[in-house]
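1. A predicted structure for the sequence below; I have some questions about it.
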Amino acid sequence: MRLWSRELWQLAGLAALGVGLGSLLGAWALGLAVGLGATLAIHLIRLRALYRWLTRTPRAEPPVAPGLWGELFDRLYRYQKAQHLIQNRLQARLERIQQSSEALRESVVMLDRHGDMQWWNSAATDMLGLVAGHDRGQHITNLLRDPRFVRYFAGCDYAEPLTLISPIDERCILEYQVTRYGDGERLLMARDITRLHRLEQMRRDFVANVSHELRTPLTVLAGYLETYGDLADTLPPRLGRGIGQMQAQASRMQNLVNDLLLLSRLEIDQGGEDHARLAPEALLERIAFDARALSGDRHVIEVEVEIERGEAGRAALLGSEAELQSAVSNLAFNAVRYTPEGSRIVLRWRSDASGGFIEVEDDGEGIDPMHIPRLTERFYRVDKSRSTASGGTGLGLAIVKHVLLRHDAHLEIDSHPGAGALFRCAFAPVRLRP
């Protein structure tokens, strides 16, 4: 404020001096004009010095000037130094980020909000075949043209990674993951999972081959045990009890082998050949009948079927009847095995604009939510002792998961201790038929 007052006093002083000199010559107006012109000339000289200083590269020390102009030069100089320091820090951070990205074995590609490639590391050059002088600014789908990647990228649902063959080497398997950041920008990462893919394939082949080889000796063993079981009355009591236990364990092993073979087929086979239009009502009625038969003498377990009677509820489902019956049967049979007497089990079908839903609900003991994320893992058991006694193989929910993946669906589980459990098979709208 003091500087502004000083400038105003200087302007008033020059104007008064001009008026005084003009009055001595008999032309006070001309004197006033000369005083104001001198003031304007001084400011124009300072403004020209400011312009030359700002446009000079590299910039030197600021011009020396008294009063308000000197303060303005000093403030601009300090602001420039602060901005230059911030720019240096940001540049250093950017260089460190780029250096760390260069050190990664995974490909890193930075995309703008439109999906155009802005920067990538050397791993992306080797893994995806990017060329610095040619591909910069190109849309990512101009490089990765696989329809599955195009749908994945355009769908904006990046919760799960996408596995595809490398665009430049058919022997290489890549896993793509997209992450959003900033103002709509995206970061594409790709990693080579060829070795993991081969190991997984070896595991699948091993399980399938071993399960297949076990099938024949188990069949022979079960046949002889059945023959000996028919003669149990003629055998000593201790031997008779042992044959009964062997029959139970052989049957359990056969169920385990059958589930392993089914799971291996679901993992290896792409499926889709036997998909047809099927009625969910008839499917659930057959499963409910089998579930009642499984409950045996436990007649107090009530198994019901509920079907929506509205227009949307009459929608049919497109899929493999054998696979869907296997998946929903696993859910229903688990409910029968792990639900105490006096419980009620409901098999439900409903559909709306968001898709179709097959639900298996019971009012039994429920499951602690801490176990829910791992329920679809192979051989994972909430209560090992109870699961073994029930005769389960530990593969039922894994089979359900893989069947649903082949039908554009997913499994939702809602349960709490003492509040029962709800298993929901959620199908995408494309799977519904009128």
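-> Yep, it's here. All values derive from a computational prediction rather than experimental measurement.
2. Every contact and neighbour count from this point should use C-alpha atoms.
-> Fine.
3. any idea what sits nearest S354, other than its immediate chain neighbours?
-> In space, and not counting its chain neighbours, S354 is closest to P429: 6.1 Å by C-alpha to C-alpha, 6 or more residues apart in numbering.
4. do R277 as well
-> Using C-alpha to C-alpha, 6+ apart, the nearest residue to R277 is L318, at 4.6 Å.
5. picking that back up, let me see the contact set for the residue nearest to S354.
-> Applying C-alpha atoms under 8 Å, 6 or more residues apart in numbering to P429 gives the contacts 353-356.
6. which of those has the most neighbours?
-> G356 (26 neighbours; other C-alpha atoms under 10 Å).
7. re earlier: what is the nearest of the contacts of P429 to M246?
-> Taking C-alpha to C-alpha as the measure, M246 lies nearest G356 of the contacts of P429, at 43.4 Å.
8. correct me, but G229 touches L239?
-> No - between G229 and L239 there is no contact under C-alpha atoms under 8 Å: 10.1 Å.
9. higher neighbour count, these two?
-> More neighbours surround G229 than the other of G229 and L239, with 19 against 12 (other C-alpha under 10 Å).
10. Tell me the buried residues in the helix or strand encompassing that one?
-> Here G229 sits within helix 194-230, counting by DSSP states H and E. Using 16 or more other C-alpha atoms under 10 Å as the test for burial, helix 194-230 gives 194, 204, 207-208, 211, 218, 222, 225-226, 228-229.
11. So which residues of the stretch 201-350 of the chain form helices?
-> Under the criterion DSSP state H, counting those that start in this stretch, helices of the stretch 201-350 of the chain are mapped to 237-268, 280-295, 321-338.
12. returning to what we had before: any chance of the buried residues of helix 194-230 in a markdown table, with distance to I345 too?
-> Shown next, in a markdown table, are the buried residues of helix 194-230 (distance: C-alpha to C-alpha, whole Å):
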| residue | distance to I345 |
| --- | --- |
| T194 | 45 |
| R204 | 35 |
| V207 | 34 |
| A208 | 34 |
| S211 | 33 |
| L218 | 34 |
| A222 | 33 |
| L225 | 35 |
| E226 | 34 |
| Y228 | 38 |
| G229 | 35 |
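13. adding another structure so you can compare the two:
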Amino acid sequence: MRLWSRELWQLAGLAFTGLVVGWLTGAGGWGLALGLGVYLALHLKRLHALHHWLTRHPHDEPPAAKGVWGELFDRLYKYQKGQRLTQQRLRATLKRIQESSEAMSDSVVMLDRRGDLEWWNSAAERMLGLQAAHDRGQHITNLLRDPRFIGYFNARDYREPLTLPSPIDERRILQFQITLYGDDERLLMARDITRLHRLEQMRRDFVANVSHELRTPLTVLSGYLETYRDFLEQSGEERLTSRFARGLAQMQEQTTRMQNLVNDLLLLSRLEIDQRGEDTSPVAVDQLLETVRRDAESLSSGQQKFAVELDSSQRLLGSEQELRSAVSNLVFNAVRYAGEECHITLRWRPWGKGACLEVEDDGEGIDPVHIPRLTERFYRVDKGRSAATGGTGLGLAIVKHVLLRHDAHLEIDSRPGEGALFRCIFPAARLAAANDDHNEAQRA
């Protein structure tokens, strides 16, 4: 307020002086105009000094002035100084981020909201072949043209990474992960997993080869054991028969168990190697569930009750053999682990835009702590009890890979003492109307 009072007193003083000069010269109006003109000229001079300082010497000390203009110069100088310090800190922070990104072995690519390239580190140049002179401002899909990456980028569902060969070296395997941040911008990271991919391939080949090599000797052992057992039963020597019968029975039981394990390993290896199912034949789910129910009743020997609920008439597009294997594993697990006198329900019903196939029981249930690991190979909730049931520990792993080949996924909901629900969710693209295959047969 005191600054403005001084300005008003200055204006009044110049106006009064102009009036006095005008009165003495007989032109009072011109004198007042002269005083106001002097006041305006002073302000124009200070405004010119401000413009000259801001445009030509913004980093120098501000011009000397008094009153409101002096206060304005001081505040602008402090503001500019604060802005320069903030910019310096931001530049230093950005430089540290860029230096740390350059030190990373993983590719880091920053994309704007349209998907255009803004910045990337040197690892991205080595892995993806990006060039600063040509690629800045280009859309990412113009450089990474694999249809799988384009679909992954446009789907905007980045919960799971995408594994693809490098666009400049097909021998190098990269894992892509996109993260949304800021104003719908994207951060693309690519990691070289060639070594892990080769190790995983070696593991798959080893399991497949060993399983295949074990198949023949196990078949031979099983055949000879059956021959010896028949010979002992026909020999009529009770003492000899009783002496060897128990051992032969245990040997046959363990041989059968090993054969089941080898068959499951071979099936799992095949599913892992080819994760995209090419069979898209319409599968009658009602007939499939009825077949599995009959097999489960034979395995249960009347200890459990079974029901089939069909709330959808749609059919599944896929491999009937693989789908039967997945559903059988879920139902047989319920038979083995749910407990006696429980109810097991096989259900086919709509789920969102797609449909789901459920296997539910009211048995002993599963502790939620085990659920995230249930689909791992050989993982057992109760190792002693699971081994006694004769399971291979690969059933849910097979279910997981069968569903992956059918663009589906598995959800598990269970609590101890409250039963268990295994839900296989299929997208709408994997469904067909009940009469589609009939119409195709008529056209053929």
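-> Happy to help now that I have it. Note that the structure is a prediction, hence the values are computed from the model and not measured.
14. Quantify their similarity with the TM-score.
-> Aligned and superposed, the two chains score 0.96 in TM-score terms (TM-score structural alignment, normalised by the length of structure 1); 428 aligned residues with a C-alpha RMSD of 1.4 Å.
15. middle-most residue in structure 1, spatially?
-> Geometric centre of structure 1, nearest residue: A159, 0.8 Å, by C-alpha atoms, centre = their mean.
16. Confirm that one sits in a helix?
-> No - applying DSSP: H, G, I helix; E, B strand; the rest coil, one finds A159 of structure 1 to be coil, outside a helix.
17. what's the spacing between it and V178 of structure 1?
-> To V178 of structure 1, A159 of structure 1 is 9 Å away according to C-alpha to C-alpha, to the nearest Å.
18. try D274 of structure 1
-> Distance, D274 of structure 1 to V178 of structure 1, using C-alpha to C-alpha: 34 Å.
19. Neighbour count: those two, which is higher?
-> Relative neighbour count places V178 above the other of D274 of structure 1 and V178, with 22 against 12, counting by other C-alpha under 10 Å.
20. before we move on, which element is that one in?
-> Using DSSP H and E, V178 of structure 1 maps to strand 173-181.
21. again with R186 of structure 1
-> If you go by DSSP H and E, R186 of structure 1 is part of strand 185-192.
22. repeat for E361 of structure 1
-> strand 355-362.
23. And that strand against structure 2, how far off on average?
-> Average distance, strand 355-362 of structure 1 versus aligned residues of structure 2 after superposition (mean C-alpha distance after the TM-score superposition for structure 1): 0.6 Å.
24. Likewise for stretch 79-90 of structure 1?
-> Stretch 79-90 of structure 1 versus its aligned partner: 0.7 Å mean (mean C-alpha distance after the TM-score superposition for structure 1).
25. Which residue range of structure 2 does that stretch align onto?
-> The aligned range for stretch 79-90 of structure 1 in structure 2 is 79-90, by TM-score structural alignment.
26. Over to stretch 109-127 of structure 1?
-> Going by TM-score structural alignment: stretch 109-127 of structure 1 matches residues 109-127.
27. start to end distance for the matching stretch?
-> Rule used - C-alpha to C-alpha; the end-to-end distance of stretch 109-127 of structure 2 is 11 Å.
28. just how off-centre is that stretch within its chain?
-> 20 Å (C-alpha atoms, centre = their mean, to the nearest Å).
29. can you check stretch 385-393 of structure 1 too?
-> Remark: stretch 385-393 of structure 1 is offset 34 Å from the chain centroid, using C-alpha atoms, centre = their mean.
30. Let me know the angle separating the strand holding E361 of structure 1 from helix 321-338.
-> 30 degrees (axes from the mean of the first three to the mean of the last three C-alpha atoms, to 10 degrees).
31. Please name every helix or strand in contact with strand 355-362 of structure 1.
-> helix 321-338, strand 344-352, strand 421-427 (3 or more C-alpha pairs under 8 Å, 6 or more residues apart in numbering; DSSP states H and E).
32. how about the ones you listed, which one is nearest L25 of structure 1?
-> strand 344-352 (98.6 Å).
33. What lines up with P165 of structure 2 in structure 1?
-> Using TM-score structural alignment, the partner of P165 of structure 2 in structure 1 is I165.
34. residues contacting that match?
-> Each residue near I165 of structure 1 by C-alpha under 8 Å, 6+ apart is listed here: 171-174.
35. Need the residues that contact stretch 266-280 of structure 1.
-> For stretch 266-280 of structure 1, contacts defined as C-alpha under 8 Å, 6+ apart pick out 204, 315-321, 349, 399, 402-403, 406, 433.
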